[in-house]
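Enquirer: Next comes the sequence, and after it the predicted model I'd like to discuss.
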Amino acid sequence: MIDLGLSKLALIGVVALIVVGPERLPKVARMAGTLFGRAQRYLNEVKSEVSREIELEELRKMQKDMQDTASNFEQSFAKDVSEVQSDLKSAWSDPTHDGVSADPLREPPNPEQIAVKAKDFRRKKLARTSAIPSWYKRHNGYRTHVISGAARVAKYRPAGAARKSPVSFY
């Protein structure tokens, strides 16, 4: 921009005073000020309009990118769903898919299989509900079943040491 120092402004004021005259100088100065203010407002409006247009173009571009991404995702999702549906239809129509019988009620499991499943279920349930992992218990020799002191005494008491009538502590 134009660099106006104090000396240049003073020179312009002296020339304006000589050219315009002292009686009309305040009117001309007011008019010049209003014109200068209007010019500044007009320039600011133009700048803001240009920046809005640039932002609008960026938003349009971003919207287009998002729509492209959404359509690509929708197409890939639809493709995956159709693949899964075709796999399910083929598995449903084939009664012995991967060697597994389609109807498990035709061949009941034998008792050994039931016992193995029950044992695995109990083992897995204990592993899920236990606070200490089973591998740690096996490694360090932790007891998996804890009994109270009174139950331990009753369990390991010799047969001859059992008393006939309990004696009161008091």
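Expert: Received the coordinates, thanks.
Enquirer: contacts and neighbour counts: CA atoms only from here.
Expert: Will do.
Enquirer: Could you point out the longest helix of this protein?
Expert: Longest helix of the chain, by residue count under DSSP state H: helix 25-93.
Enquirer: what about that one, distance to the chain center?
Expert: Distance of helix 25-93 from its chain centroid, counting by Cα atoms, centre = their mean, to the nearest Å, is 25 Å.
Enquirer: just stretch 122-129 next, same as before
Expert: 32 Å.
Enquirer: just checking, what packs against the longest helix of the chain?
Expert: Applying 3 or more Cα pairs under 8 Å, 6 or more residues apart in numbering; DSSP states H and E, we find helix 25-93 packed against no helix or strand.
Enquirer: quick one: contacts for residue 17?
Expert: Counting by Cα atoms under 8 Å, 6 or more residues apart in numbering, residue 17 touches residue 25.
Enquirer: Put this next to the previous one:
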Amino acid sequence: MFDMGFGELLLIAVVGLLVIGPERLPGTIRTISLWLGRFRRSFNEIRSEIEREVGADEIRRQLHNEQVMASLKESEKNLQSALESTTKTTNDALQQIGNSIMPPEANATDKEDELGGTEITEPAPTDHSEKLNDEQRRD
């Protein structure tokens, strides 16, 4: 933890023996060991609490994101249904307009009778190259 080697620990023990004395040294070592143990436990508890808080924050963010996504999906469904109803209404209106502009099928057959029942056809294509050849021969 403090990155101390055996030689350093031996030096601390010798200084402690000289300063504290041989009678009180075992009790002092025991007390220091207890304090170090408490310090380690406190440090580990603080670390685990911070990790839990960070995890809780991540969970809160994830829940918030899921709520936002759910509201977006609900909005998408609402917009989709509104679009479908608008499309249906528009198509119905266009169909009604088309029916009012175009005559019914019975009127269409009457108009064919008025035209004499003839169909309008396109004129047959002509071969312009033959005409050009005839004109060139004449010249």
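Expert: Thanks, I have the structure now. All values derive from a computational prediction rather than experimental measurement.
Enquirer: on that earlier part again, and the longest helix of the first structure, how far from the second structure on average?
Expert: After superposition onto the second structure, helix 25-93 of the first structure sits on average 1.5 Å from its aligned residues (mean Cα distance after the TM-score superposition for the first structure).
Enquirer: Any figure for the gap between the most centrally placed residue in the second structure and residue 83 of the second structure?
Expert: For the second structure, the residue sitting closest to the mean C-alpha position, by Cα atoms, centre = their mean, is residue 69 at 8.6 Å. According to Cα to Cα, to the nearest Å, residue 69 of the second structure stands 21 Å off from residue 83 of the second structure.
Enquirer: Same question for residue 114 of the second structure.
Expert: Counting by Cα to Cα, the gap from residue 114 of the second structure to residue 83 of the second structure is 45 Å.
Enquirer: The two: which has the busier surroundings?
Expert: More crowded of residue 114 of the second structure and residue 83, by other Cα atoms under 10 Å: residue 83, with 12 against 9.
Enquirer: which residues does that one contact?
Expert: Contacts of residue 83 of the second structure by Cα under 8 Å, 6+ apart: none found.
Enquirer: Tell me the counterpart of it in the first structure.
Expert: Using TM-score structural alignment, the equivalent of residue 83 of the second structure in the first structure is residue 83.
Enquirer: for whichever strand or helix holds residue 154 of the first structure, packing partners?
Expert: Using DSSP states H and E, the element containing residue 154 of the first structure is helix 149-156. Judged by 3+ Cα pairs under 8 Å, 6+ apart, helix 149-156 of the first structure has no packing partners among the helices and strands.
Enquirer: which residues of the second structure does that helix align to?
Expert: So helix 149-156 of the first structure sits over no part of the second structure, by TM-score structural alignment.
Enquirer: again with stretch 115-123 of the first structure
Expert: Under TM-score structural alignment, there's no match for stretch 115-123 of the first structure.
Enquirer: wait, what's in contact with the equivalent of residue 56 of the second structure over in the first structure?
Expert: In the first structure, residue 56 of the second structure lines up with residue 56, judged by TM-score structural alignment. Not one residue lies near residue 56 of the first structure by Cα under 8 Å, 6+ apart.
Enquirer: How many residues are close by residue 58 of the second structure?
Expert: Residue 58 of the second structure is flanked by 12 other residues according to other Cα under 10 Å.
Enquirer: do the same with residue 39 of the first structure
Expert: So residue 39 of the first structure, with other Cα under 10 Å, has 12 neighbours.
Enquirer: Need the counterpart of it in the second structure.
Expert: Per TM-score structural alignment, residue 39 of the first structure is aligned with residue 39.
Enquirer: Can you give me the distance of that match to residue 92 of the second structure?
Expert: Using Cα to Cα, one obtains 79 Å as the distance from residue 39 of the second structure to residue 92 of the second structure.
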